[in-house]
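Colleague: next one to model:
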Amino acid sequence: MKASSSTPDLQELTPVFFGLHLVGGQIGLPIVVCIFLLSKDVRRHTTIINFCITWIIYSVAYCLSIYGKFNAPAMPVVAGLAVVFQVWCTFREPWMPSRFDIAPQVIWNIAMIAPPYLVFLAFSLAATYMAIEYPNSISMENGLYCDLDGTMMYNSVPIFCTVVMIFILGFEVAILVTYCRSRLLIKKVCPLAETKMPSLIPWMRVTIFLLYSCFAFGACASKFTNDLSSFPYMIQATLPFGVLLVFGTHKDVVLAWRFWDRKQSGYFDTSTAISSRNTSIERRPSAFSIGASLPGSMVSDGTTVPRGEMESRV
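Modeller: Predicted coordinates:
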């Protein structure tokens, strides 16, 4: 095996590395996905379910220690881009029809779900080819998973993930700007609207997601600095757990775990419902459940607009 002086030996952190993957990506997220698919009271958009599934595969691939680095990271990153794109579409004038609605639903379903798996397959085949052609490049010097030193694959995945992360961060900034502008526009057009302060919990979820996006970006960028610290590796391990915190701690999901008490509570949280059970890509509430649906005179940020004023001004 080929040694690399820029690779730290993290064998002593193996229990922590795999423990984080186990809790977040192989126990927590599979349970959450099963709730999304099987529960009648918990509904999520197809892109959210697909996003969680890609992180499960990501976690399993790393724990197999078989070229996990060269196929796993790119897949959830692409799925994350689909999620923020869907949220961005939701926030762009949610009361207006989407420009993308002209395409058949099945086309948009495939376009939003298939890319992560195509990227996963492409990098897997490329890594397999490189391993066969250059067997001496295979290294497990970091003590956690296999690497391919001295090949074009060594930097290809970090470069790809960094580029996609830039797009994700750009969409996240655009979502926040669009949301703030929408609130200001509603107050300007409908001055009699009853404005409610948004709930802090959804914004905490958004903050966690943004922070993890920044940490993931930093982990990708650190690849090019020959960083010998354990930071990028531990960030990789905690990402599935971060996804679990963001999407698996909604009130309706927690209540679904308490199946013995569900009939007594009679609770259904419409503010966290991303979509109905059909798999169509439609304009629905945000993936972070910042707002509810738009029933007539209700605006997704919690602002109630008198119907007469809405009809006369908008």
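Colleague: rest of the way, CA atoms for contacts and neighbours
Modeller: Will do.
Colleague: buried residues in the helix or strand hosting residue 18?
Modeller: In the assignment (DSSP states H and E), residue 18 maps to helix 14-21. Of all the residues in helix 14-21, those buried under the rule 16 or more other Cα atoms under 10 Å are 17-21.
Colleague: could I get the residues you listed as TSV with distance to residue 108?
Modeller: Converted to TSV, the buried residues of helix 14-21 look like this (distance: Cα to Cα, whole Å):
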residue	distance to residue 108
17	36
18	36
19	36
20	34
21	31
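Colleague: out of those, what pair is the most spread apart?
Modeller: Pairwise distances across these peak at 6.5 Å for 17 and 21 (criterion: Cα to Cα).
Colleague: now for those two: what residues contact both?
Modeller: Common neighbours of residue 17 and residue 21, using Cα atoms under 8 Å, 6 or more residues apart in numbering, are residue 237.
Colleague: pull out the buried residues from the helix or strand where residue 202 lies.
Modeller: Taking DSSP H and E as the definition, residue 202 sits inside helix 200-222. Residues 202, 205-206, 208-210, 212-222 are the ones in helix 200-222 that count as buried (16+ other Cα under 10 Å).
Colleague: please apply the same query to stretch 148-164.
Modeller: Under 16+ other Cα under 10 Å, the buried positions of stretch 148-164 are 148-149, 153-155, 157-159, 161-162, 164.
Colleague: need the helices for the stretch 151-300 of the chain, in chain order.
Modeller: 153-189, 200-222, 231-247, 251-257, 262-265 (DSSP state H, counting those that start in this stretch).
Colleague: tabulate the ones you listed (a markdown table), appending distance to residue 133.
Modeller: Output for those, formatted as a markdown table (distance: least, Cα to Cα, whole Å):
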| stretch | distance to residue 133 |
| --- | --- |
| helix 153-189 | 12 |
| helix 200-222 | 26 |
| helix 231-247 | 27 |
| helix 251-257 | 47 |
| helix 262-265 | 57 |
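Colleague: for the nearest residue to residue 239 once chain neighbours are set aside, give its distance to residue 30.
Modeller: Take residue 239 and drop its neighbours on the chain: the residue closest to it by Cα to Cα, 6 or more residues apart in numbering is residue 212, 7.1 Å away. Residue 212 is 20 Å from residue 30, where distance means Cα to Cα, to the nearest Å.
Colleague: alongside the first, I'd like the structure of this one:
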Amino acid sequence: MAGPEMPMNIVHGTHAELILFLVLNMWPSHFGLPILLAIVLFSKHVQRYPTFVNLLVVFMVVGFSSSLLVYAGKASGPEPSRALCLTQASLLYGMPGMASVAVLTLVYQMLITIRAAVHKHTYRENEHAVRLWMMIIAPYAVWILFIIATVLVGIEDPANVSRDRRFFYCSVKSNPLTDTLTMFAAVVLFATFVLEVWTIVLFCKRGNSGMFTTLELDLPLRILAFGIYILVAFSLSLLSMKAPESPIPDLIIASAATVVILIFGTQRDILRAICFWRQSQHWNESSS
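Modeller: Here you go, the predicted model:
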């Protein structure tokens, strides 16, 4: 017995917007983020939280998943096969939960590090190995959980699996599933907001004491800025799952990886690692 007829073209996008969506997903995940990740991993002069490395990997996974139809030559034209479409839908439906948890863990690790500094304690990651590994694994555990849920829903009624419905990528029509995704991501985003406010309060209380130098504040402030962007972008993305008519929310969330590169890839130590042929004297003169 055939399933219910799918509403077609709920998201009203143009071919130019489709190209923009794919570019925003592909250039960071296939080029920009791998370079930034390599610098963080292999440069002796660049140190970052493990959860920051995790964030880069997460957004690379998101970009690869969003590009799946391009690899198969099915980004436009006739509908992809049900199997291919369900594969992409499953990967992407796990994305809001995975990415939001990755941001939450990064903000949390920043907070506990700053809090330790405020209370004049030395924070050593090797003393909290279990907690660190839980923070690293958590985004992928959430991702896999929602992948399984989406696959089960899609297999139950394959007629509800379609690319045309969301225009940019494949989706599964299921109100209970999207409600669960929305609620989970909303709770995580709220928790992230609370941690960011907590961090800002610490800055306000201690910022005038001279405890933190401008250089030491650079990364935390960038993380806070990115966290605020993610709160706005993911809120739009979650709203688009409930009322998916405009292509703008999907394009905004697709720009997240580019924002990661612009915010974190322009720090002085990163730029110094990229421009390795420059003499350190030039950097010292330019910063004086």
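Colleague: ok, back up a step: to residue 41 of structure 1, which of the helices of the stretch 151-300 of structure 1 lies closest?
Modeller: Of all these, helix 251-257 comes closest under Cα to Cα, at 7.2 Å.
Colleague: structure 2: matching residues for the closest one?
Modeller: Mapped onto structure 2 using TM-score structural alignment, helix 251-257 of structure 1 covers residues 268-274.
Colleague: just give me how far the matching stretch sits from the chain centre.
Modeller: Stretch 268-274 of structure 2 sits 23 Å away from the centroid of its parent chain (Cα atoms, centre = their mean, to the nearest Å).
Colleague: what does residue 84 of structure 2 correspond to in structure 1?
Modeller: In structure 1, residue 84 of structure 2 lands on no residue (TM-score structural alignment).
Colleague: what is the one helix or strand residue 84 of structure 2 maps to packed up against?
Modeller: Counting by DSSP H and E, the element that carries residue 84 of structure 2 is helix 82-93. Helix 82-93 of structure 2 sits against helix 50-66, helix 68-71, helix 129-156, strand 161-162, strand 171-172, with contacts defined as 3 or more Cα pairs under 8 Å, 6 or more residues apart in numbering; DSSP states H and E.
Colleague: what comes into contact with it?
Modeller: Helix 82-93 of structure 2 is contacted from outside by 62, 65-66, 68-69, 143, 146-148, 150-151, 154, 158, 161-163, 169-172, 181, using Cα under 8 Å, 6+ apart.
Colleague: quick one, it and helix 50-66 angle?
Modeller: With axes from the mean of the first three to the mean of the last three Cα atoms, to 10 degrees defining the directions, helix 82-93 of structure 2 sits at 150 degrees from helix 50-66.
Colleague: now helix 82-93 of structure 2: buried residues?
Modeller: Neighbour-count burial for helix 82-93 of structure 2 [16+ other Cα under 10 Å]: 82, 84-93.
Colleague: what's residue 48 of structure 2 aligned with over in structure 1?
Modeller: Going residue by residue (TM-score structural alignment), residue 48 of structure 2 aligns to residue 44.
Colleague: wait, doesn't its match sit right on residue 36?
Modeller: Yes: with contact defined as Cα atoms under 8 Å, residue 44 of structure 1 counts as touching residue 36 (6.3 Å).
Colleague: who's in contact with residue 165 of structure 1?
Modeller: 77, 81, 213, 216-217.
Colleague: for the residues you listed, which one is nearest residue 258 of structure 1?
Modeller: Using Cα to Cα, these come closest to residue 258 of structure 1 at residue 213, 31.0 Å.
Colleague: counterpart of the closest one over in structure 2?
Modeller: So residue 213 of structure 1 corresponds to residue 230, using TM-score structural alignment.
Colleague: measure its match to residue 192 of structure 2 for me?
Modeller: Taking Cα to Cα, one finds residue 230 of structure 2 at 10 Å from residue 192 of structure 2.
Colleague: what's the answer for residue 222 of structure 2, then?
Modeller: Going from residue 222 of structure 2 to residue 192 of structure 2 by Cα to Cα gives 15 Å.
Colleague: go on, residue 84 of structure 2?
Modeller: Distance, residue 84 of structure 2 to residue 192 of structure 2, using Cα to Cα: 33 Å.
Colleague: can you check residue 24 of structure 2 too?
Modeller: 25 Å.
Colleague: how about residue 168 of structure 2?
Modeller: 28 Å.
Colleague: which residue is nearest the middle of structure 1?
Modeller: Nearest residue to the geometric centre of structure 1 (Cα atoms, centre = their mean): residue 80, 4.0 Å.
Colleague: got the contact list for that one?
Modeller: Applying Cα under 8 Å, 6+ apart, we find residue 80 of structure 1 in contact with 51, 168.
Colleague: corresponding residue for it in structure 2?
Modeller: Using TM-score structural alignment, residue 80 of structure 1 pairs with residue 103 in structure 2.
Colleague: so that match belongs to a helix, correct?
Modeller: Yes: assignment of residue 103 of structure 2 by DSSP: H, G, I helix; E, B strand; the rest coil places it within a helix.
Colleague: what about residue 109 of structure 2, which SS state?
Modeller: helix.
Colleague: so it sits against residue 50, correct?
Modeller: No: between residue 109 of structure 2 and residue 50 there is no contact, the gap being 9.0 Å when judged by Cα under 8 Å.
Colleague: against residue 22 of structure 2, how distant is the aligned partner of residue 238 of structure 1 in structure 2?
Modeller: Superposed on structure 2 with TM-score structural alignment, residue 238 of structure 1 falls opposite residue 255. Residue 255 of structure 2 sits 10 Å away from residue 22 of structure 2, going by Cα to Cα.
Colleague: before we move on, the earlier item: burial measure for the match of residue 238 of structure 1, as a count.
Modeller: As a burial measure, residue 255 of structure 2 scores 18 neighbours (other Cα atoms under 10 Å).
Colleague: residue 144 of structure 1 in helix, strand or coil?
Modeller: coil.
Colleague: what lines up with it in structure 2?
Modeller: Checking TM-score structural alignment: residue 144 of structure 1 goes with residue 168.
Colleague: ok, residue 56 of structure 1 next?
Modeller: For residue 56 of structure 1, the aligned position in structure 2 is residue 60, judged by TM-score structural alignment.
Colleague: again with residue 110 of structure 1
Modeller: Mapped onto structure 2 by TM-score structural alignment, residue 110 of structure 1 lines up with residue 133.
Colleague: neighbours of its match, how many?
Modeller: Neighbourhood size, residue 133 of structure 2 [other Cα under 10 Å]: 12.
Colleague: list the contacts for residue 25 of structure 2?
Modeller: Taking Cα under 8 Å, 6+ apart, we find residue 25 of structure 2 in contact with 62-64, 66-67, 254-255, 257.
Colleague: count of neighbours near residue 94 of structure 2?
Modeller: Neighbour count of residue 94 of structure 2, defined by other Cα under 10 Å: 24.
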